[in-house]
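Novice: have a look; sequence and predicted model below, questions after that.
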Amino acid sequence: MSTPQAHQLQHAEPNNISSTASIIEAVSDSELVEKTKDMYNRPAKIDLEMNKEKLPFGEQDQVTIRELSKESTSGGGGGGGGGNSEYNSNDGAVTPHLSFWQRMKIRFPWYKIAFHIFLGCFFTSWWLSIVIQEKHRHQWLIPTVIWGMIMVRLITFYCRILNWILKYAKLVWDYATDFIYIKVLKQRYQRLLAGAAILISVVLLGTFIPAETEFSKRKDRAVSFFGCIVAVFGLFVTSKNPSKIQWNTVIGGLLMQFIVAIFVLRTKCGYDIFNFISTLARELLGFSKDGVAFLLNQEIAHFPYFFFTVLPAVAFFVAFVHIWYYFGVIQWAIRKFAFFFFWTLRVSGAEAMTAAASPFIGIGESAILIKDLMPYLTKAELHQIMTSGFSTISGAVLVGYIGLGLSPQALVSSCVMSIPASLAVSKLRYPETEIPVSSGKVMIPKCEQAESDEKNKPHNVLQAFSDGATLGLRIAGTMMIQCMCIIGLVALCNGILTWFGNYWNIHQLTLELMLSYLFYPIGFLLGTPRNEILIVTKLIAYKFIQNEYVAYNLLMTSAPYNEMSSRGKLIATYACCGFANLGSLGITLGVLNTLTNNSRTKDITSSIMSSLFCGGITTLISAAISGMVMHDLSKFIQ
């Protein structure tokens, strides 16, 4: 920057915006920030927000303030995307355009307050209309919870009393934990024994205290409880390094899994909350049927076939999620989940991020969130990431399975239960022995391909929706082709087995039949009714050999699967709610090898079978816990 220009900028009057703007065009970013701070004696960003609206709107887009440039490239400012990737200013500097939300901040500095007031008034009127009207008053719980959460959050934007409460609550908590650690439970083994005692006490009380019902006898609960013990013991015996197991993660994960099951299957509040979530999912599925009806007709849109129910729902859901990705809502939600599991279970930031994201966006998309860290993950972290993906289903296929008529509460609760359970099971089977790069941090890192990703970033919400629809088509098509090929391959294997079986007088010898008998002890340990064990294990075999859709389709449409008792159906629903199958094995290998540029192929292939095993065990533990705590099933199984 030349000396005359510096002299002009230093002596420019704050109100002479036009003269200052002409100087701005000729200076670099860093000089502009420093000189503006000196001129106004305050941060340049604050001055920009107060005075920028006086400039023509075209010049507002060309501001090269470093703070806003960082927000534009990172998709920050309350909602990602919407800005152009580059802008060539008059002095030749290449700087990012401001996003839509950043331009809103500049032109309307009070828009946040107005928007918060609008939200508060809107949701308050909505809540009052429900509480006042007699016909809606019985539905007060969920609206009250939603209204209360929104109002508390809006108040905390302007009233810091909650921060003070949390600050002193943290001090009390730190003092209490320090007292316990220093005065009461001085040794680590004492703390672990205390944690194990709490876990066992909660599980025993929650399992055996409630009264018996038709489909929940105490003897059946005892079998399910014994099945959980066998699973944990088996994982410990087969652990890669038993002496390195972090038992606080294992105990905390299993305890959280059991509490979620109790909350959903035993309490009206839990049922209402998850029923509300599942109702929204069903309605979302209905909108995809409207699209099918437009292409074909209304009658075909309601056919209970994979092509007309699951695939349109998947494509529409992916496009819908891309809208929320564009505004940064998905990233915000994942960060909150990851932060919770990071501080409660003491796992690395990468593990917490992928575990929290897997039930919502699937194993491939959740791994993409940390793709910059993928080449540097420890072996235990790779194992955990794959386990999280195998132990649950993604939100895209969830709405499709709800469309088949499965219990939405069971599916949603199983996905949530799998988040802490997958962390516990993986750390039991494959303990951490290294120091993770993301230890102590929860963040979505910036990838090495950020520049190319920025160029492909959607410029507005319509482009985001269009990109999502295109991706949804690819995902739905991939699902269709993979299902078709895998089912055909399995049919070929079954044909060969049947051909040999005819000579041995075993006329129905198939892979599913062989595995159903092999899984028979597992079906018993889940607490399945004795006369339905083989039926449930056949569904588990179908899920493992082919995929969960085949198993769920049989459960809902074919005898004797759809004729099982309510207890058997619910256990089967939980046991099949995961991607632990041979088809997902290939998908996972392809995704992770691509993200690591084939640099971690040996580590991935050496632990992927263990991850597949752990993912399956996680869903089976969820099924056993559902057998322990199920009570009134009239609302879950029709």
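Specialist: Looks like it arrived, so ask away.
Novice: C-alpha from now on. contacts and neighbour counts both.
Specialist: OK.
Novice: test my guess that Leu554 contacts Tyr561.
Specialist: Yes - under the criterion of Cα atoms under 8 Å, Leu554 lies in contact with Tyr561, with a separation of 6.4 Å.
Novice: looking at those two, which one has more neighbours?
Specialist: Using other Cα atoms under 10 Å as the criterion, Leu554 and Tyr561 rank with Tyr561 on top: 22 against 16.
Novice: next up, a second structure to put side by side with the first:
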Amino acid sequence: MSTAPTPLAWRLGLFGLVAGLTATASFGSASLGPRGQAVCGLGAFLALAAGCSQNLRNVNARTIVTGILLQFLLAYSVLHVEWVKTGFEWVGGGIKKLVECSDKGAEFVFGDLAKVRGPLTNEVGAVLGGPGAFVTQQRNTGAIPFHFAFRALPPIIFISSFFSVLYYFGVLQLLVKLFARVMMYLMGTSGAETLSVSANVFMGQTEAPLIVKPFVPKMTQSELLALMASGMAHISGGMMAVYISYGADPVSILCTCVMACPCSLYLTKLVLPETETPETMGNATVVVPKVHANAIDAAAGGVKDGLMLALNVAAMLIGFLAFIALFDVILGSIKPTLIGVGLSADRLEWIPDKLSLQMIFGWLFAPVAVLIGVDPDDSRRVGTLLGIKLAANEHVAYLTLKDWTAHDPLGERSRLLAVYALTGFANFSSIGIQLGGIGAMAENRRGDLARLGMKALFIGYLATLVNAAVAGLLMAPPTTSP
């Protein structure tokens, strides 16, 4: 009789490891230091993925090991290799210029509502000797307040149009194919899944699969999960522009999006190992459907797509912020209601007077924040952001971070790691978005998409945490004043 542990025994052991590493990081942060916390976090996140694996015996070790090494290589290059960092700063500066160009169009249409007057002062963190994760923007005199609809949404429209033109000329496809070939040969993954994962660096979770649309109906379960999980681990080019308009450092956003490619892919192969033979194994063919007559038509089509995305963003924010306000009203009324029905206030001291959803998220996700290397003093607030991102979306979390940056900022390191962890579409609403978008490409896979939705959300969310932990490990620890 075999004495090998059963899958349940493996799961229990791995989950026990997760609990142990979390406790070590939470209670031993003073002795571990921020890099020690991040090491515990990486171990905990990978153990959690392995514990949720459908079949650990079928995991391809080459895919996991090379994926982790590639992720570390990308992160180290961006953070510490000067010419790579300079290249990312150049690309980030280009995105900033595109946002400024979109401002011109917005100012023409909306006038003063799209303007922010007064000289701009940037408070930039000095972590890594480079740009901070989030830039505090303040106007000294004659300030006009930041109007979300007129300042944050127009860049979505313009960036969508710009990327549509690049797609028409084949520029995006070339970049995607080059990156996909490297990952495919190093990690041993199929062409279709690797191409779609690479495309997510530039495109959204329902646009990137268009590059492999003919292959989606015949994808294996593992390939389909990689397609979905990668979409949740990234953000689109239009969303990059929005977060930059909030003051987020573009280099940090670009870095985490690039890291998310190998990370989401190897986490998928850890949770759901490949047991079938993919149709595109060893072949990375980019499919370019001709949907526009010329560059002008492509630009116009991009504007239309961007408008729909901007309206969707605005509608989602209205709905989710309203629900958060409703939950806060309900939670805040719990203690007064209990006192009103006769319970002693002394017996209810453990309930905060102003209980809120943010407070609950802070309690629940504070250990997760510690695991990515956040300063323990900031862990509850970063945990709040992580909870908001999952329950609502990353947009609401970014708006919260933007408000804190202006009034009660986090520490520089915590702010940077929060940006890494928030940059991704991993939230519950994305399951429905993917079911509608990807399902339209392959009606025969709707059932599979629905069944894999929660796994994709789990992997996408975990990938953003792993990205943050890798950055937390490679980032120079904060200096303390003598």
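Specialist: Right, received. Where do you want to start? All values derive from a computational prediction rather than experimental measurement.
Novice: what's the TM-score here?
Specialist: The TM-score (TM-score structural alignment, normalised by the length of the second structure) is 0.80; 410 aligned residues with a Cα RMSD of 2.2 Å.
Novice: still on that earlier bit, identify the contacts common to Leu554 and Tyr561 of the first structure.
Specialist: Counting by Cα atoms under 8 Å, 6 or more residues apart in numbering, Leu554 of the first structure and Tyr561 have no contacts in common.
Novice: Ala226 of the second structure corresponds to which position in the first structure?
Specialist: Ala226 of the second structure maps onto Gln384 in the first structure, with residues paired by TM-score structural alignment.
Novice: check contacts around Leu457 of the second structure.
Specialist: Contacts of Leu457 of the second structure (Cα under 8 Å, 6+ apart): 229, 232, 426-428, 430-431.
Novice: of those residues, which ones are shared with the first structure?
Specialist: Of those, the ones still in contact in the first structure (both residues aligned by TM-score structural alignment, their matches' Cα atoms under 8 Å) are 229, 232, 426-427, 431.
Novice: for those, work out which two are farthest apart.
Specialist: Using Cα to Cα, these span at most 11.1 Å, a distance reached by Ala229 and Asn427.
Novice: neighbour count for the two, which is higher?
Specialist: Neighbours per residue (other Cα under 10 Å) separate Ala229 of the second structure from Asn427, with Ala229 holding more: 32 against 23.
Novice: surely that one meets Thr464?
Specialist: No - with contact defined as Cα under 8 Å, Ala229 of the second structure does not reach Thr464; the gap is 10.9 Å.
Novice: any idea which helix or strand carries the equivalent of Phe323 of the second structure over in the first structure?
Specialist: Aligned counterpart of Phe323 of the second structure in the first structure: Leu489 (TM-score structural alignment). Secondary-structure assignment from DSSP states H and E places Leu489 of the first structure in helix 461-503.
Novice: how much does that helix stray from the second structure?
Specialist: Average distance, helix 461-503 of the first structure versus aligned residues of the second structure after superposition (mean Cα distance after the TM-score superposition for the first structure): 2.1 Å.
Novice: if you count contacts, what does whichever helix or strand comes after that helix end up packed against?
Specialist: Counting by DSSP H and E, the next helix or strand C-terminal to helix 461-503 of the first structure is helix 511-518. Secondary-structure packing of helix 511-518 of the first structure (3 or more Cα pairs under 8 Å, 6 or more residues apart in numbering; DSSP states H and E): helix 461-503, helix 533-545.
Novice: mind doing that once more with 6 Å?
Specialist: Packed against helix 511-518 of the first structure by the contact rule (3 or more Cα pairs under 6 Å, 6 or more residues apart in numbering; DSSP states H and E) you find helix 533-545.
Novice: next SSE downstream of the helix it packs on?
Specialist: Going down the chain from helix 533-545 of the first structure, the next helix or strand is helix 548-557, by DSSP H and E.
Novice: now what about that next one, what contacts it?
Specialist: 539, 542-543, 561-562, 576 (Cα atoms under 6 Å, 6 or more residues apart in numbering).
Novice: run through the strands of the second structure in chain order.
Specialist: For the second structure, applying DSSP state E gives strands covering 120-123, 136-139.
Novice: and these as TSV, adding distance to Gly437 of the second structure and mean neighbour count?
Specialist: TSV is the format used below for the strands of the second structure (distance: least, Cα to Cα, whole Å; neighbours: other Cα atoms under 10 Å):
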stretch	distance to Gly437 of the second structure	mean neighbour count
strand 120-123	39	14
strand 136-139	36	18
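Novice: to Val286 of the second structure, which of these lies closest?
Specialist: In terms of Cα to Cα, the element of these nearest to Val286 of the second structure is strand 136-139, at 40.4 Å.
Novice: which residues of the first structure does the closest one align to?
Specialist: The aligned range for strand 136-139 of the second structure is empty, by TM-score structural alignment.
Novice: ok so, going back, pull the most distant pair out of the contacts of helix 548-557 of the first structure.
Specialist: Applying Cα to Cα across those, the maximum distance is between Lys543 and Asn562, 15.9 Å.
Novice: which of these two has more neighbours?
Specialist: Lys543 (24 against 16).
Novice: what do we get in the second structure for the more buried one?
Specialist: For Lys543 of the first structure, the aligned residue in the second structure is Lys389 (criterion: TM-score structural alignment).
Novice: ok, its match to Ala9 of the second structure distance?
Specialist: Using Cα to Cα, to the nearest Å, Lys389 of the second structure is found at 33 Å from Ala9 of the second structure.
Novice: can you tell me the closest non-neighbouring residue to the residue most central in space within the first structure?
Specialist: Centroid check for the first structure by Cα atoms, centre = their mean gives Ala357 as the closest residue, at 2.7 Å. With sequence-adjacent residues excluded and distances taken as Cα to Cα, 6 or more residues apart in numbering, Ala357 of the first structure is closest to Ser366, at 5.4 Å.
Novice: list the contacts of the equivalent of that neighbour over in the second structure.
Specialist: Using TM-score structural alignment, the partner of Ser366 of the first structure in the second structure is Ala208. Ala208 of the second structure makes contacts with 196, 199-200, as judged by Cα under 6 Å, 6+ apart.
Novice: run the last query once more with 8 Å
Specialist: Neighbouring residues of Ala208 of the second structure by Cα under 8 Å, 6+ apart: 196-197, 199-200, 231.
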